[in-house]
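> using only what follows, build the 3D model:
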Amino acid sequence: MTVIRLLDVRDEPLSVDEVVGSVRDHAAGGTAFFIGSVRDHDRAQEEQADKEVVRLTYSAHPTALDRLREVMEKVAADFPVTALAAVHRVGELEIGDLAVVVAAAAPHRGEAFAACRRLIDDLKHQVPIWKYQEFADGGSEWVGAC
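Next up is the predicted model:
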């Protein structure tokens, strides 16, 4: 059975239950999750204080799925995981919407935590998904865009 159980970039709401079900595994003694949601504030790149966020729009490069698969394959090679899952949402999201859900199942909790941390960190740094933030004061900015 494949270790990568769920891999997607989609414009539909994300389901934590779908991710939980995809990584359920009898060989796993621990499963770690990261759930990223849209918050109501962020520090603008040029500002020192947080600004009120009213909405986010995520965009993905056509290669995003391929890059996400590469990230997941590397995590699977580096950690003794039994299952991995990662889904990221694109499109316009409101405050409180889920933006990303990742999970790693492994024989022991330490391995699950470490693999999950690497998965979300590498996803954020290596998968070409960009965030456009709109602020209450009328300002906006791209985050993660080259």
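> CA atoms for contacts and neighbours, from now on please.
Noted.
> in this protein, spot the strand with the most residues.
Assignment by DSSP state E gives strand 50-60 as the longest strand of the chain.
> list the buried ones in the helix or strand that that strand is followed by?
Remark: after strand 50-60, the chain's next helix or strand is helix 64-78, criterion DSSP states H and E. Neighbour-count burial for helix 64-78 flags 64-65, 67-69, 71-72, 75-76 (criterion: 16 or more other C-alpha atoms under 10 Å).
> could you also give me the structure for this next sequence, so I can compare it with the first?
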Amino acid sequence: MQVQNGDFSISERPIDMAAFRAALQDEQCGAFVLFEGWVRNHNDGREVGRLEYEAYIPMAEPLGREIVAEALQRFDISRAAAVHRQGNLGLGEPAVVVGVASSHRDAAFRACRYIIDEIKHRVPIWKKEHYADGSTEWVDCRLTPGVKAEETAG
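Predicted structure coming up:
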């Protein structure tokens, strides 16, 4: 997994967090914000054992790169990238990471929030929950209700 500034990718392999962070490091920046979305053991009162993600890569990667490019234009940031996993993930594994580097923290926080919210809202990625009782269910991977990505922009 090669990460570059402005990049968004779908990965079937675990995300190399050290390489991800290093790719965004910039000595001109005084702030780095990293968001990691992890696989948790519950959802809507049900015990979750693992997750399975599917993405339509020919559409997902260009849309993801478009979102990162929007953040680079919209916010006073220097570097940004995101990676989303595909395939089977166990509890505690990072399913998505977003990193943003900037001169100051406020812009980095706002841009990071914008990127993750827009990915969840616009990028064709689907999540299947595998429950402890053996059942499975595809769940909506859209923006968290009540939060509008444009509210996080400055």
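> all helices for structure 1, in order.
Along structure 1, counting by DSSP state H, helices occupy 16-23, 64-78, 109-126.
> against structure 2, where does the longest one fall?
I take that to be helix 109-126 of structure 1. Counting by TM-score structural alignment, helix 109-126 of structure 1 falls onto residues 105-122 of structure 2.
> among the helices of structure 1, which is nearest Ala103 of structure 1?
helix 109-126 (5.8 Å; C-alpha to C-alpha).
> give me the contacts around that closest one.
29-34, 67-68, 71-72, 75, 79-81, 102-106 (C-alpha atoms under 8 Å, 6 or more residues apart in numbering).
> over to stretch 59-73 of structure 2?
By C-alpha under 8 Å, 6+ apart, stretch 59-73 of structure 2 touches 6-10, 77-82, 111, 114-115, 118-119, 122-125.
> what about stretch 123-141 of structure 1, how long is it end to end?
End-to-end distance of stretch 123-141 of structure 1 (C-alpha to C-alpha, to the nearest Å): 21 Å.
> Leu89 of structure 2 -> structure 1?
Match for Leu89 of structure 2 (TM-score structural alignment): Leu93.
> against Phe113 of structure 1, how distant is the closest residue to its match other than its chain neighbours?
Excluding the flanking residues, the one nearest Leu93 of structure 1 by C-alpha to C-alpha, 6 or more residues apart in numbering is Leu56, at 5.3 Å. Distance, Leu56 of structure 1 to Phe113 of structure 1, using C-alpha to C-alpha: 28 Å.
> out of these two, which sits in the busier spot?
Between Leu56 of structure 1 and Phe113, counted using other C-alpha atoms under 10 Å, the more crowded position is Leu56 (25 against 20).
> residues touching the aligned partner of the more buried one in structure 2, list them.
Aligning on TM-score structural alignment places Leu56 of structure 1 opposite Leu51 in structure 2. Applying C-alpha under 8 Å, 6+ apart, one finds that Leu51 of structure 2 lies in contact with 39, 88-91, 127-130.
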